[in-house]
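Enquirer: Quick one, fold the following:
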Amino acid sequence: MNSTSPAIVAQNAVRRLPRWALIGLCAAYVLAGFWGRAPWKGADIAELGYMLEMAAGHTRWMQPTLAGLAPENDGLLAYWIGAWMLQLAPSNWAPELVTRLPFMAMLALTLVATWYGVYYLARSPRAQPVAFAFGGEARPNDYARALADGGLLALMACLGLARPSHEVTSYLVQLTCTTLTFYAVAASPYRRWTPLAALVLGLGGLALSGAPTVALVLGAASAVLTRLLSDADAEGRQRLGWPREASLAAAGVTAAVGALVYQLDLAHWRLVWPSFGETRSLARLLLWFAWPAWPLALWSLWRWRHHLRNGRWPLHLGLPICFVAVSVAITFTTQPADRALLLGLPALATLAAFALPTLSRSMGALIDWFTLLFFTSAALVIWVVWLAMQTGFPAQPAANVARLAPGFRPELSWLPLLCAVAATGAWMWLVKWRAGRHRAAIWKSLVLPAGGAALGWILLMTLWLPLLDYALSYASMVQSARALMGTATCAEVYGLSPDQTAAFQVHGDLRLVPTGSATRCDWLLVDRNQLVGWLETHDGPNWIYETNVWRQGEQRESVLVYRRAGS
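Expert: Predicted coordinates for the structure are as follows:
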């Protein structure tokens, strides 16, 4: 045991969080947002369009295009995974559901890898609590298991994790691969082959999913960290030859990934230096995106500061600090910033977990009360707005919905309603449980934050899902155009973005080709903002204007529909 540790934990404080409760919470969090939702605008539907093109053989797998447009993300791994699933699944399955299945598994793997990463870090000697004079302190394995439960709860409590982790994009692949790399370094003192396999998958997956520079930086950092650790952290060194073997393995894998990056010419880091105003915006992003993990992480660094002063940082602090620093650095230098910050959430949750043994009773009560008020109020707002959509009462929320989503007609669906009622009932039970006498468990302060975040996400994905689909998807816009086009199977496009193009492909079952290609179609789709450019550069056959369709509530994003003269 570590006599300089700020953690004072008795054995009765490390009792396990019931597995059925933890697994049920994780399952509900993973399923909500993947099941029953339409693809939303942006990368969520754009990458689905590229997957469909690749699966159908309409584009090359190494250089995919969608109606002549190259993808905005250089990472190909996500496209390959989705295309492979589309080829393996039955043809009558919805493509959006098929492509989501492996990404659901990736999110689940991220949660599992985070749990085991915290577990192995908490087992290190310098992470252990103070030894009591007459015994009774927490046993290492039980202490590590309790902190791992807390780390997983801290990750699910992060507000910024919900939406990007439930989209079929390369960013979820990057999150999973980063977490695998994190786990590989954390578990290297105790395991040999599993961490090595995780390191290969993590660094290789990062390189192929659009983050090759991050892969090389994290790989080099992992090699250095495992080599510079103090002997006190090297439990099992005689048995495994650690940290030398782990360091050499990390260096070798990093070198192999570097060769892959060079061979495939993957290194294209587009640096963006933010202005003063953008820096303030990024600072606000940090505040809410990583809430509530970042305040606990700062508290953890303060309480464990004596371990950081001598320059020989222990693994349980040095590893998550390194991963968080890399994530924050790329957040301020790349776009999109929120997706870059996503990669640091598992490490930030790890630091938050090590704050749990050091929290005072008053601070734990403050966290509970703030969480209770915040998420209960948020749930109440969601329910009131849903009631207003269904009945028109209260009048003001109903009027706000009608103003923000003109044309939206709510429909009562019993299965989502039952799921929302069950989630709300579970939250009430959780609040009642937390109000009881459960002072012993060190993970208790993160139960309400994680449960509240899951509650809010589940309510949004059940009660508000029709409204969100209406506002964030292109389904109704495509259906309006498709009703006019009849049985047409293809259309020429000009100026459409990748997500607009994918929307007509997914929702309209159309084969889209760029204007001027060898394929001749009777219909033309033109982005309204690109109309002048199209008129100036195209003197070909005459087109007859038919209609203008736009995304719900956003007339600035509209598509002009033309029919070829004589067709």
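Enquirer: going forward, measure contacts between C-alpha atoms and count neighbours the same way
Expert: Fine.
Enquirer: In this structure, which residue is most central in space?
Expert: If you average the C-alpha coordinates of the chain and look for the closest C-alpha using C-alpha atoms, centre = their mean, you land on S165, 2.4 Å from that point.
Enquirer: In contact with it, which residues?
Expert: Residues in contact with S165, defined by C-alpha atoms under 8 Å, 6 or more residues apart in numbering, are 107, 171-172.
Enquirer: ok, so what distance separates it from A83?
Expert: From S165 over to A83 the distance is 19 Å, taken as C-alpha to C-alpha, to the nearest Å.
Enquirer: Also G486?
Expert: On the measure of C-alpha to C-alpha, G486 and A83 end up 28 Å apart.
Enquirer: More neighbours: these two, which one.
Expert: With other C-alpha atoms under 10 Å as the criterion, G486 and A83 differ in neighbour count, and A83 comes out ahead with 25 against 8.
Enquirer: for comparison, sequence B:
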Amino acid sequence: MSPAKSSSPVQLTAANTGALPRVLLLAICVVYGLVGLFGRDPWKNEDAAGFGVMWQLASGGTQDWLMPNIAGRPFGEDGPLVFWVGGLMIKLFGGWLGAPDASRLSTLLFYFATCAFVWYATYLLGRRDEVQPFAYAFGGQPDARDYGRALADGALLILLACVGLAMRGHETTPQVGQVSFIAMMLYGLVRSLDKPVQGSLWVGLALGALCLSSGPILPIALFVAAIVAGAVCKPVPLRKLLTIGLPLALAIVGAWLAATYFGAAERDEAVSFIREWTRYDRRNYGGPSSQSLGFIARNFFLFSWPVWPIAAWAWFSWRGMRRAAHIALPLSLLLLLFLLLVSQRQAGDVQFILLLPPMAVLAAFALPTLTRGAINAIDWFALLLFTIFGGTVWFLWIAKTTGWPPKIANNVFRQLPGFQHSFTISAVICALIVTACWVLVVRWRLSRAPKQIWRPVVISAAGTTLMWVIAMTLWLPSINYGKTYRDVAQAAALALPPTYQCVQPIRMGNAQLASFAYFGHIRFGGPNDGCDILLRHDAVDYGAPSNLSHYEWRLIWEGRRPADRDERFRMYRLVEAPPVVAPPHPTRPRRLPRQP
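Expert: Next up is the predicted model:
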């Protein structure tokens, strides 16, 4: 028995590393990834904004591909790579699926890539000598390949079990691409342990793609994390990473910057776009604020349940081997990502998913060390949580459909004023099937009592899939009605005069601008375009805009989304002011001469 193996806290037999049934694992991954992508509109806020950029690329020209924008407004918050993939999907499949559904094919590609990189990174780490279970004198310990595959199955289940991944992982945002490239970088670091050149190429490709899908700070921070991991974990080939990975990343980023600069119609516009892209990161990361820290404290632990307590247990249980690759590599990326998260001036849960790949890989190595009490606690908590959630969803849907109990039904419709409920048999059948599958998985888990190391997260992953599928089947029309701008955008388009020059948006966010441009086919312009229509977004009525010489702004339309009481849109048209007529001066009555 090698010294590395003797320090392992894991004592398992071959029976504990049996592979999860491939059909079950693939079914969970495919169903989880597909459901919720199609048959809906872009939702406020980040989802609609991301779609707006993709749609602009697909319907625009070369300048739009080099410098992404929404209806002419530059979008420099993130790099263009994720939008390129979404725009390409719209071009290829938009005529068949429609632009919104086609754009989310890019989300599906990034989702499957993330799952693959997480699985293979954990598999390669699980095959290493230092993590192998205790070797018994008469044999019986698991084979390295079987052990690695069992750990990889557990890592994938842990990733899918995260509660917050359901919504954020199905949107057309740059973050779905960023999380995939973070998983790619982690895989590259792991691959470099036994194949330094190949692993360094993966790391360079991931860093370059990450920079093109976000900003410069995130890839710089992860490269620093790789250097820290190399200093802590000696097998990491730092020299290869510096001589192969870093030049490749710089070449990828430099190619886009050069294409943007030399391919732009106006060099000043290209320079301004690139400068804005680099400045956004500096404005976004400026040190923690009490508001952002409070938001993280309230939401992060629920968002990342159950991965964060399992990952914390992995760090504790492997306390004698924290410099080993299976702890040092994911932990280094995780710490730098968390440092960036708390450094944001305005935190949002869309950034939380970036931490999930390294956290899931780290958590996978806690599975062989969990005590029976911890396993039972995770199982029963997930069983109770998702059973209650599923029952509640079904109960509310029955109340909405049948009107009984009337008080519950009225409360549901009060949240969605104007919504017309319709019964869809296919959605009900899908929800019944996934509910039956949930019952079968729970019955199999509790009756068979499997001994494999992935058993603590089967119910959690199946429960998250149940939660997402029944929400996206029974409640998809209701959710879509409450989160889309389709109706209000089409109403605004009908109020436009037959001939108008352009519409200037005032205080409209990226999601609103994208939705009004797509659903209403509204032709927007900038402040210097001399638009004769103003479309203003206000929380309260501030009155009509200031009049111009001989012209005035006349209110022609006012509306809002029925499910949102905090926003209101007002449309004004520039019309010629009526001439001001001076009031006639009062005339004094003539005094008649006095009669003699």
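Enquirer: which of the contacts of S165 of the first structure show up in the second structure as well?
Expert: On the basis of both residues aligned by TM-score structural alignment, their matches' C-alpha atoms under 8 Å, what survives of the contacts of S165 of the first structure in the second structure is 107, 172.
Enquirer: CSV please, covering the contacts of S165 of the first structure and showing secondary structure, neighbour count and distance to A187 of the first structure.
Expert: Formatted as CSV, the entries for the contacts of S165 of the first structure read as follows, by DSSP: H, G, I helix; E, B strand; the rest coil; neighbours: other C-alpha atoms under 10 Å; distance: C-alpha to C-alpha, whole Å:
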residue, secondary structure, neighbour count, distance to A187 of the first structure
L107, helix, 21, 20
Y171, helix, 24, 24
L172, helix, 24, 22
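Enquirer: Show me what A27 of the second structure aligns to in the first structure.
Expert: With TM-score structural alignment defining the correspondence, A27 of the second structure maps onto G24 in the first structure.
Enquirer: tell me the SS of that match?
Expert: helix (DSSP: H, G, I helix; E, B strand; the rest coil).
Enquirer: burial count for it?
Expert: Neighbours of G24 of the first structure under the rule other C-alpha under 10 Å: 12.
Enquirer: Repeat that for A347 of the second structure.
Expert: The number of residues packed near A347 of the second structure is 21, by other C-alpha under 10 Å.
Enquirer: quick one, what contacts the nearest residue to it once chain neighbours are set aside?
Expert: Taking C-alpha to C-alpha, 6 or more residues apart in numbering, and ignoring the residues beside it in sequence, A347 of the second structure has S292 as its nearest neighbour in space, at 4.9 Å. S292 of the second structure makes contact with 342, 344-347, according to C-alpha under 8 Å, 6+ apart.
Enquirer: can you redo those residues as TSV with secondary structure?
Expert: Putting these into TSV (three-state DSSP) gives the following:
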residue	secondary structure
V342	helix
Q344	strand
R345	coil
Q346	coil
A347	coil
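Enquirer: now the end-to-end length of stretch 404-423 of the first structure.
Expert: Between the opening and closing residues of stretch 404-423 of the first structure there is a gap of 27 Å (C-alpha to C-alpha).
Enquirer: Hmm, I typed the wrong one, I wanted stretch 332-352 of the first structure.
Expert: End-to-end distance of stretch 332-352 of the first structure: 22 Å, with C-alpha to C-alpha as the criterion.
Enquirer: buried ones in it?
Expert: Applying a neighbour-count criterion of 16 or more other C-alpha atoms under 10 Å, one finds 332-334, 337-352 buried in stretch 332-352 of the first structure.
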